[in-house]
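Chemist: sequence and predicted structure below; questions after.
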Amino acid sequence: MSLPQPVPPSWKDLGKSSKDLLDRDFPIYGTSLEVKTKTPSNVTFKVAGDANSKTNIINGDVEAKYSDPKNGITFTQAWTTANFLRTNVELENQVAKGLKFELNTGLHPDKGTKTAVFGTTYKQPGAHSRAFVDFFKGPTFTADAVLGRDGFLVGGEASYNVTEGKITRYAAALGYSAPEYNVTLHGLGNLSTFSASYYHRVSRDVEAGAKAIYDTKATTSNVSLEVGAKAYLDAAAFVKAKVNSAGLVVLGYTQALRPGVKVSAGLALDTQKLNDATPGGPAHKVGASFVFEG
């Protein structure tokens, strides 16, 4: 008798372990701050902002999120410094177990632009599917699905423009997931770009991963490669490092100062321009992030 199959990851989460290892906790484009608090009535407030040293632009947003787990309702409202209003409403496990409905809307009063996307997610052992309708772009219908059995994963995504009456985007993926490691192969951009990634928890304190991208339409180098690792120094601190085929070396250090308070620092060095020794200059970048959660 075969064992019950777990719910596979969603399409957007295929290869997430490798992506998080290579992309997160590397604050190299300035300084960011995030403050998150939660009330006894299940309302979470989050204030976030960042000063981008690359663009010299300061961005921020205020978000309030209310959750009612008993009735499966989540309501999120956010307002950004660009005067963009974002609303998200979710209803989960009420119509059927594993079924979620969500509505994402956005409004930019200054520009008069608005967005509205309605989505459904259905997940069961061995299957995870999603479908979205973008009412103001097309309208466009997008669906994706991931099937999994005994660690093997296969998924696909397609978008259909109702007005034009044609498929505008499609992609596919294969993967294998085990407790200590996973590998994923994506065919994106109408199968014009291929990416392969892997993640390996080498030990309790060390993680490693890599990602390679092959672009069939690239006019210069067709293949790019990125390799990274993460090492825990103790229960409250870890370091990360990665290097890519363009010669960019990025280092990150994260320290939990106390429960709910985390500080991260990042440094990027262009090994092809080591003579530019100015921190944060054209060739090298530095940054930091601060997170407070109560």
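Modeler: Happy to help now that I have it.

Chemist: CA only for contacts and neighbour counts going forward, please
Modeler: OK.

Chemist: hey, where'd the helices end up in the stretch 51-200 of the chain?
Modeler: Assigned by DSSP state H, counting those that start in this stretch, the helices in the stretch 51-200 of the chain number zero.

Chemist: let me see the ranges of the strands in it.
Modeler: 57-68, 73-80, 85-92, 99-108, 113-124, 127-134, 140-149, 152-161, 166-177, 181-188, 193-201 (DSSP state E, counting those that start in this stretch).

Chemist: ok, structure two:
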Amino acid sequence: MSAPQPVPPSWKDIGKSSNDLLGKDFPIHGTQVEVKTSTPSNVAFKVGGFRDSKSTAITGDLEAKYTDRKHGLVFTQTWTTSNVLRSQVELENQIAKGLKLDLSTALIPDKGQKSAIVNLTYKQPGLHTRAFLDLFKGPTFTADTVLGRDGFLVGGEASYNVTEGKVTRYATAIGFSAPEYAVALHGLGNLSIFHASYYHKVSPDVEAGAKAIYDTNATTSGVALEVGTKAYLDSAAFVKAKINNAGILALGYTQALRPGVKASFGLALDTQKLNEPNPIGPAHKVGASITFEG
């Protein structure tokens, strides 16, 4: 008898290992501070602020999340400095095992703009499917499904405009995931953009990955390529580096200063413009991120 199949990742998480390796822990666009706290009554607060180094604009948000684990209920309320009010209600494993209901809304009072999206997620061994209904845009119905068996993944996504009565977007993906490595191939944008990604856990202390993107609609020919690596210096610190075919080199360093306090620093250099008089711009970027969690 074969072993039970695990629940595969969702559509958005196919290729997640490579995406996280190449996309996270590079705070190169500005300075960010985030504070997370929680109360004994299952309420968690998160306050975040970000200063964009290019525009010098400062943005922030305040989030409160209440979790009722007994009844599978999560309620999240967010208020941003751009006066956007976001609410999210999640209910999981109450109607049926593996089924999650999610209602996400957003309101901009001074502009009268609003949005509401109903999400359904159903997970079982070998299956992960989601459905989204945008009530005010279209309305548009989007669904994606991922099937998994013995590490192999096959997925697809499609959006249908109810008013126009036609499919407006579709995509597909295949992949393979193992404890030490993962590969994925995506066909996005109505199969006009193709992503290929690879992730390898070389050792407990070293990870490597790469991504290639080919856009059939691009004005310039060729494939965009990016490779990167992550190395743990010790249990509290790691460094990351990546470079793409345009010559942009990014470096990241993350250090746990103490339990609950983490600092990250990032630097991006255009290796084709290293002779610019200003070493940090406009071709180069630098930033930092500090997270406090209690």
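Modeler: Okay, I see it. These numbers were taken from a predicted model, which means no experiment stands behind them.

Chemist: quick one on the thing from earlier: a markdown table for the strands of the stretch 51-200 of the first structure, including distance to residue 44 of the first structure?
Modeler: Converted to a markdown table, the strands of the stretch 51-200 of the first structure look like this (distance: least, C-alpha to C-alpha, whole Å):
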| stretch | distance to residue 44 of the first structure |
| --- | --- |
| strand 57-68 | 5 |
| strand 73-80 | 9 |
| strand 85-92 | 14 |
| strand 99-108 | 18 |
| strand 113-124 | 23 |
| strand 127-134 | 26 |
| strand 140-149 | 30 |
| strand 152-161 | 33 |
| strand 166-177 | 33 |
| strand 181-188 | 33 |
| strand 193-201 | 32 |
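
Chemist: nearest to residue 207 of the first structure among the ones you listed would be which one?
Modeler: strand 193-201 (4.4 Å; C-alpha to C-alpha).

Chemist: contacts for the helix or strand following the closest one next, please.
Modeler: Later in the chain than strand 193-201 of the first structure, the nearest helix or strand by DSSP states H and E is strand 206-215. Under the contact criterion C-alpha atoms under 8 Å, 6 or more residues apart in numbering, strand 206-215 of the first structure has outside partners 18, 21-22, 192-202, 222-232.

Chemist: thought residue 70 was touching residue 92 of the first structure, still the case?
Modeler: No: using C-alpha atoms under 8 Å, residue 92 of the first structure is not in contact with residue 70; the gap is 10.0 Å.

Chemist: more neighbours: the two, which one.
Modeler: residue 92 (20 against 8; other C-alpha atoms under 10 Å).

Chemist: ok, now which ones touch the more buried one?
Modeler: Residue 92 of the first structure sits in contact with 72-73, 98-101, where contact means C-alpha under 8 Å, 6+ apart.

Chemist: now do residue 13 of the first structure against residue 251 of the first structure, distance only.
Modeler: Distance, residue 13 of the first structure to residue 251 of the first structure, by C-alpha to C-alpha, to the nearest Å: 24 Å.

Chemist: between these two, which one's more packed in?
Modeler: Ranked by neighbour count (other C-alpha under 10 Å), residue 13 of the first structure and residue 251 place residue 251 first, with 21 against 10.

Chemist: in which helix or strand does the nearest residue to that one once chain neighbours are set aside reside?
Modeler: Closest residue to residue 251 of the first structure apart from its sequence neighbours, by C-alpha to C-alpha, 6 or more residues apart in numbering: residue 241 at 4.5 Å. Assigned by DSSP H and E, residue 241 of the first structure belongs to strand 237-244.

Chemist: check residue 273 of the second structure too.
Modeler: Going by DSSP H and E, residue 273 of the second structure is not part of any helix or strand.

Chemist: please name the nearest non-neighbouring residue to it.
Modeler: That would be residue 283: by C-alpha to C-alpha, 6+ apart, it lies 6.9 Å from residue 273 of the second structure.

Chemist: I figured the one you found was touching residue 272, is that so?
Modeler: No: the pair residue 283 of the second structure / residue 272 is not scored as a contact, 9.2 Å apart, by C-alpha under 8 Å.

Chemist: thinking again about what came up before, and the residue nearest to residue 273 of the second structure, how far is that from residue 246 of the second structure?
Modeler: From residue 283 of the second structure to residue 246 of the second structure the distance is 12 Å (C-alpha to C-alpha).

Chemist: same check, this time on residue 126 of the second structure
Modeler: Counting by C-alpha to C-alpha, the gap from residue 126 of the second structure to residue 246 of the second structure is 39 Å.

Chemist: same question for residue 275 of the second structure.
Modeler: 16 Å.

Chemist: now swap in residue 1 of the second structure and tell me
Modeler: 51 Å.

Chemist: who has more neighbours out of the two?
Modeler: residue 246 (12 against 3).

Chemist: in the strand or helix carrying residue 33 of the first structure, which residues are buried?
Modeler: Here residue 33 of the first structure sits within strand 30-38, counting by DSSP H and E. Applying a neighbour-count criterion of 16 or more other C-alpha atoms under 10 Å, the buried positions in strand 30-38 of the first structure are 30-36.

Chemist: I'd like these as CSV, with distance to residue 164 of the first structure appended.
Modeler: Output for these, formatted as CSV (distance: C-alpha to C-alpha, whole Å):
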residue, distance to residue 164 of the first structure
30, 42
31, 43
32, 42
33, 43
34, 42
35, 44
36, 43
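
Chemist: farthest-apart pair in these, please.
Modeler: Going by C-alpha to C-alpha, the pair spanning the buried residues of strand 30-38 of the first structure furthest: 30 and 36, at 20.2 Å.

Chemist: drop anything exposed from the contacts of residue 92 of the first structure.
Modeler: 73, 99-101.

Chemist: what's the farthest-apart pair in those residues?
Modeler: Farthest apart among those - using C-alpha to C-alpha - are 73 and 99, which lie 12.4 Å from each other.

Chemist: what is the burial count for the residue nearest to residue 161 of the second structure when sequence neighbours are not counted?
Modeler: Distances taken as C-alpha to C-alpha, 6+ apart place residue 140 nearest to residue 161 of the second structure, at 4.5 Å, with adjacent residues excluded. The tally of other residues near residue 140 of the second structure (other C-alpha under 10 Å) stands at 21.

Chemist: residue 294 of the first structure now?
Modeler: 11.

Chemist: check contacts around the closest residue to it other than its chain neighbours.
Modeler: Once flanking residues are discounted, residue 294 of the first structure sits nearest to residue 37: 4.7 Å by C-alpha to C-alpha, 6+ apart. Residues near residue 37 of the first structure by C-alpha under 8 Å, 6+ apart: 44-46, 293-294.
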